[in-house]
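S.K.: have a look at this prediction, sequence included:
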Amino acid sequence: MKTLSKVLSLAVAMLMLASLLAGCGEKQDETTGTKDSLIFSINADIVSMDCHMARDTVTSIIHYQVYETLVRNQPGEGLVPGLAESWEFSDDNTEITFKIRENVKFHNGDIMTAEDVAFSLNRAIASSFTTSYSGTMDHAEVVDDTHVKLCMKQAFGPVLQCLSVPCLGIVSKRAVEELGDEGFASAPVGTGAYKFVERSSGEKIVLQGFEDYWRGAPEIKDLTFMIMTDRNTAAIALENNEVDVLYSPDLADREHLESLENVAFIPGNGSVYMWVIAFNNESSIFSDQRVREAISHAINREEIVDGALNGFGMPVEMPIVPSVFGFDPEFKNQEYDLEKAKQLLAEAGYPDGLTVTIKLNQSSTYTRPAEIVQAQLRQIGVNLEFELMERAAFLSDVTTDANYDITLFMFTAGYPDADYVLYGRMHSSNIGGTNYIRYNNPDVDALLDKARSSSDEKERKELYYKISEYVRDDVPFIPLMTDNVCIAANSALKGVQANIGECHYVFDYSWAE
């Protein structure tokens, strides 16, 4: 019966897919005969089409097509000029003056001005959605027709990285003022390679190539993002040439996708995601450093990578993943030592071990590694009892209310700099917010403050190494592993890259002739 149910469910999903894809079939340029449409499968709906009102990964994929930023994070190149041709820092690094690119058109035909840029930055700074990126920014002001000055509250090393994310994108001031915030979200106006056509909530987002795009008209003219939450269904659709790009394919499908002639499975080089065991450092059990360290000594990272990621990832000992600034490959965490772990538990008052509830997002992304950790900790007498929760309830209970003892979750570097994760998760000023491990250490606070305000890369790396030593010795959380971002696409599609920042610019794509 279970097999029949699974088959029926898949059949229903494929019928739904067929109806969604109606009207999204292949389209060819009538003058060249070359295919110029593309269907891109995403695994969730977007939050908003207003770039200043969302910052999640899936929404950002669409925003990268519609909006642009002053600085662009170009896959394979790093930070390059975007809507700003150049920039200059003041001597104390608290002001940045941008030379604005001229003759750039918005989708409504207006020419982008310095007024639009300053307005956009100030609107983004005022949004609660951008705080992780704009928290050190004070305001932007027009200098003259081609220059805008960004004034900082303090010097901030990763500021250019922050300015490259879509939630600090440039919008049409006139469109926002005429339509209002709600109206703008329904009819957004940016400068990107694609302009908005329509959104069917829970189904698809349709975009069209912008012929007046300042870098030249895109080769892909019609772009549809299909929302397909079932990754297995999406993989079948890719195999059947019903979609052209599959974002975030399930690792279980990797071997099959790699075997197909019409599919290119494209692995990246690491990611910005780090799985961690996170403790509530104020809980009655885990406020004791000895208990936290005991668990650290019982963790076999290689085993977790092999079992949870099918080997498609790497162990992480430093609280910074390899793709993020500040990483040092020589750093070592606590050694694997079960006897040391048992000794520490006994010293902490648990000679016979202990039982504790671990709250988990019910997704297999977290339950699979948690099951391996559960088996590992059983060897030292620590019994983890699972409490599985839907995502919204988990986020409310754990990340908002800190109503937990221990969890296994993922820290994400919203920009590829150690500051994003370490300052957000460890600085005491963020307790009650992003510091849901409730860690409070004045020495670490001072190191974090110094690292984020410095513009000297060598000094910043040394500071993040010292902070990592605190993570190793004090064990406020335990870094486990990172994965490799990957993407699958029709093998005839050129220009597709898997990249750690999930910066998927369809402007770079084209069909082989």
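M.R.: Structure received.
S.K.: please make it C-alpha for all contacts and neighbour counts, starting now.
M.R.: Noted.
S.K.: which residues of the stretch 51-200 of the chain fall in helices?
M.R.: Here the stretch 51-200 of the chain has its helices, by DSSP state H, counting those that start in this stretch, at 57-66, 114-126, 131-134, 159-162, 173-186.
S.K.: what lies in contact with the fourth one?
M.R.: This points to helix 159-162. V71, N73, L79, Y133, S134, L168, Y415, P416 (CA atoms under 8 Å, 6 or more residues apart in numbering).
S.K.: quick one: which of the residues you listed is nearest E282?
M.R.: Y133 (27.6 Å; CA to CA).
S.K.: give me the spatial nearest neighbour of that closest one, chain neighbours excluded.
M.R.: C162 (5.2 Å; CA to CA, 6 or more residues apart in numbering).
S.K.: kindly report the same for L168.
M.R.: L168's closest residue in space is A124 (CA to CA, 6+ apart), at 5.7 Å.
S.K.: take the one below as the second:
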Amino acid sequence: MIKSALKWTAAISVASALLASSALAARTDLTVGVRLEPPHLDPTAGAAAAIDEVVYANIFEGLTRIDETGAVKPALAESWTISEDGKTYIFKLHDGVKFHDGTDFNADDVVFTLNRARGEASVNAQKALFEPIESVTALDPLTVEVKLKRPTGSMLFNLGWGDAIMVAPESAETNKTNPVGTGPFKLGKWVKGDSIALTKNPDYWGEGAKLDKATFKIIADSAAAVSALMAGDVDAFPIFAAPEMLPQFEVNPRFKVVIGTTEGETVLSTNNAQKPFDDVRVRKAMAHAINRKALIEGAMFGYGTLIGSHFAPHNPAYVDLSGVYDFDLAKAKALLKEAGLENGFKARLHLPPTDYARRSGLIIASDLKKVGIDLEIINVEWGQWLKQVFKGKDYDLTIVSHTEPMDIGIYARDDYYFQYKNADFNATIEELNATSDEAKRTELLHKAQKKLNDDAVNGFLFQLAKTGVWNAKLKGLWANAPVQANDLTKVEWMD
């Protein structure tokens, strides 16, 4: 009896220990809150940041990748060499890489991807990234030669954008709804208007993800986002869109509040081809009429950095031009009078659905009203904004954060929605693109920033801060956003 009792007690102890161990085991699931639902899941066929925020590094990978610090790292290319003249790149690919459908990734896929991105039929929103490429050749299954028309100092960085992810000819045309990449996660289920679930790729070629499942929960309303975090229905909002609500999380030990930097230049985008905005005096008048310090306080609750050109303040080549157009209503009125608009004028302000845009729009409309500029505020959803403003160029003013990395070159694109055309600026960017010497590149970047400021091309407002809130037991989420990404590849729960 005693022996039986001892055996029973031991069995209970073992069972209890196993149950306790199971209860304490780290979680392998994650629910991430996002403000916007992507229009589709193919980053090679759309400009919306919400696409990359789900798929970059998770589902899709490129030859290179950008890490949290903004540095270029190897990805599907394990190494590369560059010729002395800077015009020939040889990429050595990882062996044994497969797409999610089981097909092999090899040099032929690189040739297909880059030729597709730069071809006449390309719908890539960043097609200009691939313009310097002259030819792409598979030297063997694991070696690719990329020849350039001219030296392009940013080529490795460009290949790390979400727009440059590798795709396969077998699945490229259906990636919008059924994304097939090489990444550590696969698409599980997309419930339109609600969530996008990813599952761990058991056959991943590299170091596998720590998580078995990750769900992106779409929550547009800020109050609902707070409730979801408090209830534990959402574990993290890497980009929390309501900075006014951060203090309640800062004092709660269940959460971390992490303030980082982004590449998001928030601008009053201006249609430079539309009257009266084709007159630099009008654009400068608006710059003087907007109280940008008050805008950051009122719209962003103090989170944000003043800018005077389209360039991130954390970049070593940044020039602080934020004080050139000081808040001065008298200067604004004088410039409008000089332009023959002393009685003011009316214009449209299209606002996408982000909180920063809607809040900033109201404040800017109030500021410009004081100098006689009467704005009609038109709130639009992202689909309409992309169609009418970004693609159709049917707008006067809009407010948006341009979160693409090192994207000052967009002002040299003839068909870009700002419709800014300046031969001197274009020449500067052309020289920059052909320059690899860092000191010379910095000099050219200074020149480009100053030209945009001199021409007051847009209303340069502030650099968007990255305000993240997540469960204090999580680690591996990015504090900064050098690219549009919610990289979950290193995320895990701490015991």
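M.R.: Thanks, I have the structure now. This structure is a prediction, so every number in the text was calculated from the model and none was measured.
S.K.: give me the buried subset of the contacts of helix 159-162 of the first structure.
M.R.: V71, N73, Y133, S134, L168, Y415, P416 (16 or more other CA atoms under 10 Å).
S.K.: which one of those residues is nearest W214 of the first structure?
M.R.: V71 (15.0 Å).
S.K.: what do we get in the second structure for the closest one?
M.R.: Under the alignment defined by TM-score structural alignment, V71 of the first structure is paired with T64 of the second structure.
S.K.: contacting residues for its match?
M.R.: Neighbours of T64 of the second structure in contact, by CA under 8 Å, 6+ apart: V72, K73, P74, A75, L76, A77, L156, F157, L159, G160.
S.K.: turn those residues into CSV, columns for distance to L349 of the second structure.
M.R.: Converted to CSV, the contacts of T64 of the second structure look like this (distance: CA to CA, whole Å):
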residue, distance to L349 of the second structure
V72, 37
K73, 40
P74, 42
A75, 41
L76, 43
A77, 44
L156, 37
F157, 34
L159, 34
G160, 34
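S.K.: could you point out which element follows the helix ranked longest in the second structure?
M.R.: In the second structure, with assignment by DSSP state H, the single longest helix is helix 2-24. Where DSSP states H and E defines the elements, the next helix or strand beyond helix 2-24 of the second structure is strand 29-34.
S.K.: that following strand vs the first structure, average offset?
M.R.: Taken against the first structure, strand 29-34 of the second structure registers an average deviation of 1.6 Å after superposition, with mean CA distance after the TM-score superposition for the first structure.
S.K.: against the first structure, where does that strand fall?
M.R.: Residue span in the first structure matched to strand 29-34 of the second structure, by TM-score structural alignment: 37-42.
S.K.: hmm, who's touching that stretch?
M.R.: 24, 26-28, 58, 220-229, 234, 242-248.
S.K.: stretch 227-243 of the second structure now?
M.R.: Contacts of stretch 227-243 of the second structure (CA under 8 Å, 6+ apart): 30-35, 217, 222, 300-301, 303, 354-356, 466-471, 477-478, 486.
S.K.: what of stretch 264-273 of the second structure?
M.R.: 277-279, 307, 310-312, 393, 395-404, 417-420, 457-465.
S.K.: next step: the contacts of stretch 227-243 of the second structure restricted to strands.
M.R.: Counted as lying in strands by DSSP state E, out of the contacts of stretch 227-243 of the second structure, are L30, T31, V32, G33, V34, K217, K466, T467, G468, V469, W470, N471.
S.K.: the third one and R116 of the second structure, how far apart?
M.R.: What it means is V32 of the second structure. V32 of the second structure sits 32 Å away from R116 of the second structure, going by CA to CA, to the nearest Å.
S.K.: between these two, which is the more surrounded one?
M.R.: V32 (25 against 20; other CA atoms under 10 Å).
S.K.: so what corresponds to G313 of the first structure in the second structure?
M.R.: G313 of the first structure maps onto G304 in the second structure, by TM-score structural alignment.
S.K.: hmm, S401 and that match touching each other?
M.R.: No - G304 of the second structure is beyond contact range of S401, at 11.8 Å (criterion: CA atoms under 8 Å).
S.K.: so who does F327 of the first structure touch?
M.R.: So F327 of the first structure contacts M318, I320, V321, A418, K461, Y465 (CA under 8 Å, 6+ apart).
S.K.: tell me where the longest helix sits in the first structure.
M.R.: Longest helix in the first structure, counting by DSSP H: helix 2-21.
S.K.: got the angle between it and strand 37-42?
M.R.: Angle of helix 2-21 of the first structure versus strand 37-42, following axes from the mean of the first three to the mean of the last three CA atoms, to 10 degrees, is 140 degrees.
S.K.: what about the match of G313 of the first structure, neighbour count?
M.R.: 22.
S.K.: do the same with A117 of the second structure
M.R.: Look at A117 of the second structure: counted by other CA under 10 Å, it has 24 neighbours.
S.K.: same deal with V389 of the second structure?
M.R.: Neighbour tally, V389 of the second structure, other CA under 10 Å: 23.
S.K.: thought Q419 was touching it, still the case?
M.R.: No - with contact defined as CA under 8 Å, V389 of the second structure and Q419 do not form a contacting pair (11.5 Å).
S.K.: S154 of the second structure and P141 of the second structure, how far apart?
M.R.: Using CA to CA, S154 of the second structure is found at 26 Å from P141 of the second structure.
S.K.: let me fix that, I meant to ask about E438 of the second structure.
M.R.: Taking CA to CA, one finds E438 of the second structure at 34 Å from P141 of the second structure.
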